[in-house]
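Turn this into a structure:
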Amino acid sequence: MKPVHYADYLQLDKILGAQQTESEQHLQPAHDEMLFIIIHQAYELWFKQILYEVESVNAIFQQPSLQDNSPELQTIVHRLQRTVTILKVLVQQIDIMETMTPMDFLDFRDMLRPASGFQSWQFKALEARLGLQFLQRHGQEYYISQLRPEQVTLIKKIESEQPLISLLNGWLERMPFLDEQGEWWARYTAVYRESLTDNEKNNLSAFDMVFGSESMDGRQLSAKASRAALFIMLYRGYPILQLPFQLLNVLLEIDEQLSTWRYRHMNMVHRMIGSRVGTGGSTGKEYLKGAVDKHYIFKEIAQLTSFLVERRKLPVLDRQTEQRLGFTASS
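A predicted model of the protein is given here:
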C-alpha cells in the first residue's frame, strides 16, 4: 500500500493556494480580505458536509420499511445531531467575522461586486433538501436570479425530489399504532378541549385544521402524520418512541440553528453596511430579515406543542399497546 502524506491527502496545495484577494489584484491590498475569503470558504466546506449528511438521511428514509427502533433510525438521528453541531459552528464563525470593522470591510467591499453570499448554491440546495419550498421563500423573484445556469438546473432538480420533511411525513404515516387507536384519539381530543381556557376555546379551528382535515392544503405534514408526531411527543417515555422523539427534536434544533445563523448574519450585515444595498443587489438587511421571519422548515412540528396536555391527564394506553411500545413485558 502506498504511503499517504498528510499534505497530499488533504490536498493542501490546492486549499492553501485558493485565497486570491481582489484587493491585491487591484494593487490596493486590504488586510481583512484574507479573513473574509477564508471564512466563506469554510462556510462552503461545512455546507458540503451538511448536504452530505442530509442526503444520506434522505436515502435511508427512502427505504420501503424503516423500523422505529432500528439501527437505521439511530443513524438518522446521529447524522442529524452532527448537522446541528456543525450549524452551531457556523453561528460561532460570525464572531470571527465581526472582528472585521465596517471600515476594514470598505477597504475591499466594492471590488467584490456583484459577488454575494446570495450566490451560494449549496445553501439553497441544503434548504431544498430539508424541505423549504419555493412558495415558502422570501424574495422568490430574486431567489435564483444570481446563479449560473448549471446551478439553477441543479437546484430545480433537487426541488423536484422528495425533501426530508416529505420523507418524514411518509414515515410518520406508516406508524403502526394509531390505526388501531380511534378510541384513544377520541379520548385525547376530549382531554385537550377540557384543558383549554375560555379564550383558547374560541380558537379550536387550528386543532381541527391540523388533525381533522385530510386535505394537505399547503401543509407539509398530513393530519395522519401530525397525529403520529403528537403521539410520539406525548408518550416519548416508552422505549420504542424515544428514538422517534429524538428525531422530531433534532429537526426542531436544525430549524433553531438555521434561524440563529440567519439572525446573526442579518445583524452582522446591518453592523457592516447599515441600510446599504448588498453587493449582489439585494436589499441587504431587509432581505435577510424577511428570510429570518419566513424560512422555518419544520414549523409544523413546532406547532404541535400547542396541542400537548399534562402527563397526568394523558389517556391511559391499553395493555396490548403498552406491550408493543416496550414498556410492559409480554406475558
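
Going by C-alpha atoms from here, please, whenever you check contacts or count neighbours.
Will do.

Residue 174: neighbouring residues, count only.
Residue 174 has 17 neighbouring residues, counting by other C-alpha atoms under 10 Å.

how much space between the residue nearest to residue 223 when sequence neighbours are not counted and residue 162?
Excluding the flanking residues, the one nearest residue 223 by C-alpha to C-alpha, 6 or more residues apart in numbering is residue 211, at 4.4 Å. As judged by C-alpha to C-alpha, to the nearest Å, residue 211 and residue 162 stand 23 Å apart.

Before we compare anything, build this one as well:
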Amino acid sequence: MENKAVYYGDYLQLEKITGAQDPESFKEGKIPAHDEMLFIIIHQAYELWFKQILFEVNSVIAIMDKPTLNDNSPEMQTVVHRLKRVTTILKVLVQQIDIMETMTPMDFLDFRDMLRPASGFQSYQFKILEAKLGLKFDQRHGQNYYTSQLKEKDIAVIKDAENGRSVLELINAWLERMPFITTEFWNNYQQVYVNSLAEAEKNNAEFFTTVFTDTSANAERNLTPKACRAALFIMLYRGYPMLELPFQLLDTLLEIDNQLGNWRNRHINMVRRMIGTRIGTGGSTGAGYLKGAMDKHYIFKELAQLNSFLIDRRQLPVLPKELVGSLGYS
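The predicted structure follows:
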C-alpha cells in the first residue's frame, strides 16, 4: 500500500497548537498585557514535557512490572535509557525558568489578578508524575490543599495513579530478589563500617541497624531492609560487569530527584522575586508552600541515604571467588 504524503503542519497539528493561546488580558474591554503570551506558552511547554515524561515513566513501569527481568538485558538497558531521557527533560524544565524570568514583577502584575484561581498547582499531570514515581499521598506537604483546587475528573485520574504500582515500589521488588549477599558477608561489612566511623558519627551505627536489619522499624520507609542491602551492595561493587547497569539505574533515580529539587528551588526563587510574600493565585501561601513541598517531596531519598553507609574502597570485604565469577559476563 502506498504511503500517503505527510505535511509538516498537519502532522504536528500546528493550527491547534499555535491557536491554543487565548490571553485573558487580550479579551474585549481589557488592556492587553504583552507578557501574558509568554506566560501561557511557557506553561503549555511545561505540560507538553510532563506528557512526554509520563510517557517514558509509564513505559518503564510496564517493563519493570513483568514477572522476570534480567539485570543486564536489553529491556533493562531500555529502562535506564528512558529514565536518563527523563533527567534530560527535567534539566530543560529548569532552564525554561530563565525565559520566564525575563518577565519583571510589574509585567506579571499587568495580568496576574485575571488568572485567579488558576495556578500551576492545578497541574494534574505533575501530580500524576509524582505518584507514578513513588510519592504517596500521606507523604505530601499540605494534604488538605492537595486536591482542593482540582476538578473531580482530574482528582480521579490522580487517585488512579496513586493506586497503581510506582517506580519506587517496583525498584524495591527488583532489589529484594538480588541473591548475592550472605549473612557472613553482611556481618563482616557491618563491623568494618562501624569501625570506620568517627567519634561524632557513632549514631550512624544504630541507624545502620534500623535501615538494613530491623523490619519492625521500617513502617514509614518505602525500601525494605533487604532491598537496602542489595542497593548498597550495588553501590559498593558497581565496578563488576553485572552491576554496572543496576548502578546506572539507581544513580539515574537519584538524578531525577536532584533535577526535581533543582526545578522546585528555581521555582521558589522565581516566586519570591515575582510576588514576594503574597499568596499564590490558587490561594496557597506562595513561596512558603513551595518551600515545604521541596523539603518533603524527595521520592528516592532512601537511596540517597545509603551513601551514609559507604566505606573506603580499600577496606571493602573481598568477595568469594564463586561470587566474583557470577558477577562477570561469562
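
So what's the residue count around the residue nearest to residue 223 of the first structure?
Neighbours of residue 211 of the first structure (other C-alpha under 10 Å): 18.

That one is in contact with residue 227, isn't it?
Yes: here residue 211 of the first structure reaches residue 227: they are 6.3 Å apart, a contact under C-alpha atoms under 8 Å.

the helices in the stretch 201-330 of the second structure, which residues?
Using DSSP state H, counting those that start in this stretch, the helices of the stretch 201-330 of the second structure run over 203-212, 225-236, 241-275, 287-296, 301-305, 321-326.

Including distance to residue 191 of the second structure, could the ones you listed go into CSV?
Formatted as CSV, the helices of the stretch 201-330 of the second structure follow (distance: least, C-alpha to C-alpha, whole Å):
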stretch, distance to residue 191 of the second structure
helix 203-212, 10
helix 225-236, 15
helix 241-275, 24
helix 287-296, 32
helix 301-305, 19
helix 321-326, 21
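
For residue 42 of the second structure, which of those helices is the nearest?
Ranking the helices of the stretch 201-330 of the second structure by their distance to residue 42 of the second structure (criterion: C-alpha to C-alpha) puts helix 241-275 first, at 13.1 Å.

List the buried residues in the closest one.
Neighbour counts over helix 241-275 of the second structure (16 or more other C-alpha atoms under 10 Å) mark 241-268, 270-272, 274-275 as buried.

repeat for stretch 107-126 of the second structure
Neighbour counts over stretch 107-126 of the second structure (16+ other C-alpha under 10 Å) mark 108, 110, 111, 112, 118, 121, 122, 123, 124, 125, 126 as buried.

Identify the residue of the first structure aligned to the first one.
Which is residue 108 of the second structure. Taking TM-score structural alignment, the alignment pairs residue 108 of the second structure with residue 105 from the first structure.

Helix or strand for that match, just tell me which one.
helix 102-106 (DSSP states H and E).

same check, this time on residue 72 of the second structure
Per DSSP H and E, there is no helix or strand for residue 72 of the second structure.

try residue 86 of the second structure
For residue 86 of the second structure, the host element (DSSP H and E) is helix 74-100.

what's the answer for residue 151 of the first structure, then?
For residue 151 of the first structure, the host element (DSSP H and E) is helix 149-159.

Other residues contacting that helix?
With contact meaning C-alpha atoms under 8 Å, 6 or more residues apart in numbering, helix 149-159 of the first structure is reached by 121, 124, 125, 128, 129, 133, 144.

again with stretch 100-113 of the second structure
24-25, 33-36, 38-39, 42, 270, 273-275, 281.

Distance check, residue 275 of the first structure against residue 286 of the first structure.
As judged by C-alpha to C-alpha, residue 275 of the first structure and residue 286 of the first structure stand 8 Å apart.

residues contacting the residue nearest to residue 223 of the first structure?
222, 223, 224, 226, 227 are the contacts of residue 211 of the first structure under C-alpha under 8 Å, 6+ apart.

picking that back up, now the contacts of stretch 100-113 of the second structure in CSV, with distance to residue 94 of the second structure?
Output for those, formatted as CSV (distance: C-alpha to C-alpha, whole Å):
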residue, distance to residue 94 of the second structure
24, 26
25, 27
33, 25
34, 23
35, 20
36, 20
38, 16
39, 15
42, 12
270, 11
273, 16
274, 17
275, 19
281, 21
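
Of those residues, grab the buried ones for ChimeraX.
A single ChimeraX command selects the buried members of these (16+ other C-alpha under 10 Å):
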select :24,25,33,34,35,36,38,39,42,270,274,275,281
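
Nearest to residue 299 of the second structure among the contacts of stretch 100-113 of the second structure?
Using C-alpha to C-alpha, residue 270 comes nearest to residue 299 of the second structure of the contacts of stretch 100-113 of the second structure, at 23.1 Å.

The first structure: which residue goes with residue 139 of the second structure?
Per TM-score structural alignment, the equivalent position to residue 139 of the second structure in the first structure is residue 136.

which residues sit in contact with its match?
Residues near residue 136 of the first structure by C-alpha under 8 Å, 6+ apart: 294, 295.

Residue 275 and residue 286 of the first structure: which is more packed in?
Using other C-alpha under 10 Å as the criterion, residue 275 of the first structure and residue 286 rank with residue 286 on top: 16 against 13.

Now do the contacts for that one.
Contacts of residue 286 of the first structure (C-alpha under 8 Å, 6+ apart): none.

Roughly how far does it sit from residue 272 of the first structure?
Distance of residue 286 of the first structure to residue 272 of the first structure, computed by C-alpha to C-alpha: 14 Å.

what does residue 226 of the first structure give?
Computed as C-alpha to C-alpha, the residue 226 of the first structure to residue 272 of the first structure distance reads 42 Å.

from the buried residues of stretch 107-126 of the second structure, which is closest to residue 292 of the second structure?
Nearest to residue 292 of the second structure, judged by C-alpha to C-alpha, of these is residue 121 at 13.6 Å.

you'd agree the closest one is up against residue 281?
No: judged on C-alpha under 8 Å, residue 121 of the second structure makes no contact with residue 281 at a distance of 9.4 Å.

Aligned to residue 80 of the first structure, what sits in the second structure?
Residue correspondence to the second structure (TM-score structural alignment): residue 80 of the first structure is matched to residue 83.

how far away is that match from residue 329 of the second structure?
From residue 83 of the second structure across to residue 329 of the second structure, the span is 24 Å (C-alpha to C-alpha).

Looking at these two, which one has more neighbours?
residue 83 (22 against 9).
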